[in-house]
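[1] Sequence plus the predicted model coming up.
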Amino acid sequence: MLVNKKAVSTLIIIILLLCSAVFGALISYLWVMANYYMEPENTVDLVITEVNFPVNHADYFYVTVMNPTHSVSETNITEIYFTATGDNTTHKVDNTDPELPIPLERGETKAIKCSANWGNFAGETITVHISSANASGTSYSVRTDFVKLDAKAYFNATESCKYFNVTITNHPSSKINLTIEKIYFNYLWEIPKDNMSIAELPMPLANGTSINVQCLYDWESYKNPAVRVKTQEGYFVDAVSNASATVLLTITDVEFSETNSTALRVTLLNSQESDTLVGVTNITLTDDNNTQYTIKEFDSPYVIDVNESATFDCVWNWTEYRNRDITITAYTQQGFKSVQKTVETPSPVVLEIASLEFDLLNTKSFLVTVQNMPCSIQDANITKFILSYNDNFTEINGTAVTPNLPHSLAKNTTQPFNCTFDWMAYEGLSVNITVYTPEGFNATYTYTLPKVLLNVDFDSNKSTKYFIITIQNNAYSTINVTGICLNSTWWIDTNLTYPTLPVSVDDGKSISIICPFEWQPLIGNEVIITVTIENGFDITTTIVVP
């Protein structure tokens, strides 16, 4: 019997192919369904069947979850969160559609929209985790598309505190082009808000390109500000700058001219606490009617460095504006403004004690010269003088003053007054002399009264053949020492002293004079030392010879 071997071989091959196909299908089925059928009975086992991170929407993603038919019961999805490669933080999803908890019947599959920003992990593997009330958790990992947004913020307080610049870059390898939608200032530290309106936004940003944006925002007093750049696609980036716009510009003094009632002088200090120099552009004055005047304007900004001050002559007519408040403010090129200073303008009468004369030749009186300054707009009625030391006050009687008080002193005139008063007890002390008017237009002068100090040194360890006197001249004029006497009896030979007498001692200077004299017989006795001065007064001290 003849057998067709070729036909048999073909049939065998066909049968083998059919068997392989059936076996492969069986193996695939078992591989896929093993997760379901190998689960323990009486359990609920959720399965994530799909996760989608849309590259054009980094502010949400989709997850599809199935409750298999072999689950023992329905369940509620109670928690969704995600993790990313290289990041140890668990990112919880709080907002979902439908809202958590999400019921899931046996055999039911649901697609859930999760509103959570994942853009900072674009290009990384993200794992989504789901938990339910009575089921084991499940997870699903996806490699996301690469998108990277970069930003650098530039704050320069020396240039301006009214704006800053941001450079924004879309990485060359980013999957998509981006659209810049918002720029926020200090988003990290403050309640998020759209706090900058930039006309150019929204602004396209193709991958591999950069743009520079100037943001108009007053960032004075901020330290290390943060900027957030956000795109329409949901990506964002934060840029923290090591910068500060703290400037403490103060007005330390406002001085009104005593000779010109249209002039005043303002002193500014840029504190050592400031972060930058300032360029002063103008100084203003606001009166008590809230009217503002520019009293100083600079052709180019006047630079005041940190911890430096500057004084400026300003012009404003305050002739008829007396005893009223004004407020001074300085402005800078960078947008900083000084701390305001409110001062009162001068009185209608401005008095000044131009000079005081206390003469050691005449300690029974002194001379006060009073000037009614050119800036005054009224005559002054001088009614009394008072000399004060610590808490002691002595009024000079009007009849003890020449010319007698009260005395009318016309504006822009000067008058010397001779006051009869024995001031010897105040020699060398700092006293206040005050001139008074009924309206309170007073003036005070602090003055240290003249005195010549005398010190005597008897030192037996050196010699009993001489003693030394030291004279300190605080008489406000040069004195000439002409003689030295003990007990009004023994006069020292002026040719034998060292230096020889007479000798001059300038104001504020001192001199020591060696006086030859055998003083041993005087030991234990009290002696009076008298030094005579050429212009007529003596200096006396009493000492017990040791």
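    Received it, and whenever you're ready, just let me know what you need. Numbers count the residues shown, from 1 in each chain.

[2] use CA for all of it now, contacts and neighbours both
    Fine.

[3] Might you report the residue contacts of Asn177?
    The contact partners of Asn177, by CA atoms under 8 Å, 6 or more residues apart in numbering, come to Asn170, Pro204, Leu205, Ala206, Asn207.

[4] redo that, cut-off 7 Å
    Leu205, Ala206, Asn207 (CA atoms under 7 Å, 6 or more residues apart in numbering).

[5] With Thr89 instead?
    Thr89 touches Thr83, counting by CA under 7 Å, 6+ apart.

[6] now swap in Thr49 and tell me
    Contacts of Thr49 were listed using CA under 7 Å, 6+ apart, and they are Thr64, Val65, Met66.

[7] Give me the neighbour count for the first one.
    When neighbours are defined as other CA atoms under 10 Å, Thr64 has 15 of them.

[8] Sticking with it, tell me its helix or strand.
    strand 61-66 (DSSP states H and E).

[9] Tell me which helix or strand comes right after that strand.
    Assignment by DSSP H and E places the next element after strand 61-66 at strand 75-84.

[10] Can you spell out which helices and strands pack onto that next one?
    Judged by 3 or more CA pairs under 7 Å, 6 or more residues apart in numbering; DSSP states H and E, strand 75-84 is in contact with strand 91-92, strand 102-104, strand 125-132.

[11] List the buried residues for that strand?
    Neighbour-count burial for strand 75-84 flags Thr75, Asn76, Ile77, Glu79, Ile80, Tyr81, Phe82, Thr83, Ala84 (criterion: 16 or more other CA atoms under 10 Å).

[12] Same list (the residues you listed) but as JSON lines, adding distance to Tyr447.
    JSON lines is the format used below for the buried residues of strand 75-84 (distance: CA to CA, whole Å):
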{"residue": "Thr75", "distance to Tyr447": "96"}
{"residue": "Asn76", "distance to Tyr447": "93"}
{"residue": "Ile77", "distance to Tyr447": "90"}
{"residue": "Glu79", "distance to Tyr447": "85"}
{"residue": "Ile80", "distance to Tyr447": "85"}
{"residue": "Tyr81", "distance to Tyr447": "82"}
{"residue": "Phe82", "distance to Tyr447": "82"}
{"residue": "Thr83", "distance to Tyr447": "81"}
{"residue": "Ala84", "distance to Tyr447": "81"}
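
[13] Comparison target, given below:
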Amino acid sequence: MSLRINKMIFATILVAAFIIGAFSSYLWVAGYYASLELNLPEKPVISVHSFLTSAGDSSFFNITILNPSLSPEEIKILGIYVLTEDGISHKITLTNPSIPGSGYAIKVGESKVFTCFWNWINYTGQRISIAVLAENGSGGTLSAILPLIEARVTDFLLDPERGSMFNITVMNSENSVAKIKLTSLSVIADSSVYSVATQPQLPLVLEPNGSISLTCLWNWTEYQGKTITIAVITEQKYAAEITEFIPQYVVFNIEEIKFSLDDPSHFNLTVLNSEYSVIPLNMTKISIRLENGTLVSPLSVDPSIPHMLDRNSTITFMCRWDWSAYRDKELTVTVYTEQGYKTETTYKTPA
């Protein structure tokens, strides 16, 4: 009986202790928050967090903007900017939801995910800073690192015997976080851009640490002694480039054209394959372009073509073509070779 009474007294004391302890904790917490309330911000201060993007689609990224529950009022978002490592500030002009000119309102305690449409592929693997501007409060910033996608063009190869093509290798780096899809290839030469077909044909997909050799069907012979840039474009709009110098493999010229006043049924054409050329040339075609752009060919050529012309050699062709109706006119004569080289000259016929 005495033991039972003692247990009841002990339980009563224990419950009382819990109540007193809980009340004391409440007073301490209430006092803490009361002290915080004295330092609440006078204007909204937003939080920017949860950066998200896709390595397979560089056209956008997502961020979350929070107007904390301790803010005194709603806040209006005026714009979003991206600062890249090159010091350039990029204004995001398209978002979802869109940000009107008057600002996008976020209520107290509310957070909103914004999809920002900005292609970051030229800054792959770099750190960016995202700044959110607010009308009636302090804006927010967020630092993030973009996914690394790294493609390279290597092993540029020319064959003097094949002037209508060249070879390259395209690699997707082992450090890339995603596969890439090659969609087009261009050559930039003398400020002109040429779209180039390849074998195998594009598009082609490369996994990380993958590579492929491409034969590019483009005649480079007119750019001997010059520099060209080859650009491979991916579906993500990433451009992998290589700049290369094209050596002077062949010096091929028309040395002389002779028209006889006594016999307008033909003209003579002298062609040179220079001592500086590295290969003999197989001449396969001679054409004549009239002033109006019309192309004609000689009825016959003597000696006949195709005709091989060695290095450091000249040859004179007699081209049978009646030019009597084209006196005192400019004609452009072009000689073509099997290897892709050509030479041409413009000459005015006798009156």
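    It's in. Keep in mind that what you see is a predicted model, and the values were worked out from it rather than measured.

[14] Keep only the contacts of Thr49 of the first structure that stay in contact in the second structure.
    Retained in the second structure: Thr64, Val65, out of these (criterion both residues aligned by TM-score structural alignment, their matches' CA atoms under 7 Å).

[15] hang on, the earlier thing: of all the helices and strands packed on strand 75-84 of the first structure, which one is nearest Asn381 of the first structure?
    In terms of CA to CA, the element of those nearest to Asn381 of the first structure is strand 91-92, at 83.7 Å.

[16] Can you give me the neighbour number for the counterpart of Thr109 of the first structure in the second structure?
    In the second structure, Thr109 of the first structure lines up with Ser111, judged by TM-score structural alignment. The tally of other residues near Ser111 of the second structure (other CA under 10 Å) stands at 16.

[17] Show me the strands in the stretch 151-300 of the second structure, by range?
    Under the criterion DSSP state E, counting those that start in this stretch, the stretch 151-300 of the second structure carries strands at the ranges 151-157, 166-172, 180-189, 192-195, 197-199, 204-206, 211-217, 227-234, 239-245, 252-260, 263-273, 281-289, 295-296, 300-302.

[18] between these, which gets nearest to Thr141 of the second structure?
    Comparing the strands of the stretch 151-300 of the second structure by their distance to Thr141 of the second structure (CA to CA), the top pick is strand 239-245, with 29.3 Å.

[19] which residues of the first structure does the closest one align to?
    Under TM-score structural alignment, strand 239-245 of the second structure corresponds to residues 237-243 of the first structure.

[20] neighbouring contacts of that stretch?
    The contact list for stretch 237-243 of the first structure (CA under 7 Å, 6+ apart) reads 149-153, 155, 223-230.

[21] Please list the residues outside stretch 197-216 of the second structure that contact it.
    165-174, 176-184, 196, 217.

[22] cutoff 6 Å now
    Applying CA atoms under 6 Å, 6 or more residues apart in numbering, the contact partners of stretch 197-216 of the second structure are 165-174, 176, 179-183, 217.

[23] So which of the helices and strands packed on strand 75-84 of the first structure is the most surrounded?
    Of all these, strand 125-132 carries the top mean neighbour count, a mean of 19, counting by mean count of other CA atoms under 10 Å.

[24] which other residues reach it?
    Strand 125-132 of the first structure is contacted from outside by 76-85, 137-143, using CA under 6 Å, 6+ apart.

[25] Asp287 of the first structure is nearest to which of the helices and strands packed on strand 75-84 of the first structure?
    Among those, strand 91-92 sits nearest to Asp287 of the first structure (CA to CA), with 58.8 Å.

[26] Have a look at how far, on average, that closest one is from the second structure.
    For strand 91-92 of the first structure, the mean deviation from the second structure after alignment is 2.9 Å (mean CA distance after the TM-score superposition for the first structure).

[27] And that strand, what does it pack against?
    strand 75-84 (3 or more CA pairs under 6 Å, 6 or more residues apart in numbering; DSSP states H and E).

[28] can you give me the angle the strand it packs on makes with strand 61-66?
    Angle of strand 75-84 of the first structure versus strand 61-66, following axes from the mean of the first three to the mean of the last three CA atoms, to 10 degrees, is 140 degrees.

[29] Next, the angle strand 125-132 makes with strand 75-84 of the first structure.
    Orientation check (the same axes, to 10 degrees): strand 75-84 of the first structure against strand 125-132 gives 160 degrees.

[30] Next, work out how far apart the residue positioned nearest the centre of the second structure and Thr229 of the second structure are.
    Centroid check for the second structure by CA atoms, centre = their mean gives Ala239 as the closest residue, at 2.6 Å. Ala239 of the second structure is 12 Å from Thr229 of the second structure, where distance means CA to CA, to the nearest Å.

[31] filter the contacts of stretch 197-216 of the second structure to the buried ones?
    Buried by 16+ other CA under 10 Å: 165-168, 170-173, 176, 179-183, 217, out of these.

[32] List just the nearest of those residues to Ile257 of the second structure.
    Ile257 of the second structure lies nearest to Met165 out of those, by CA to CA, at 30.8 Å.
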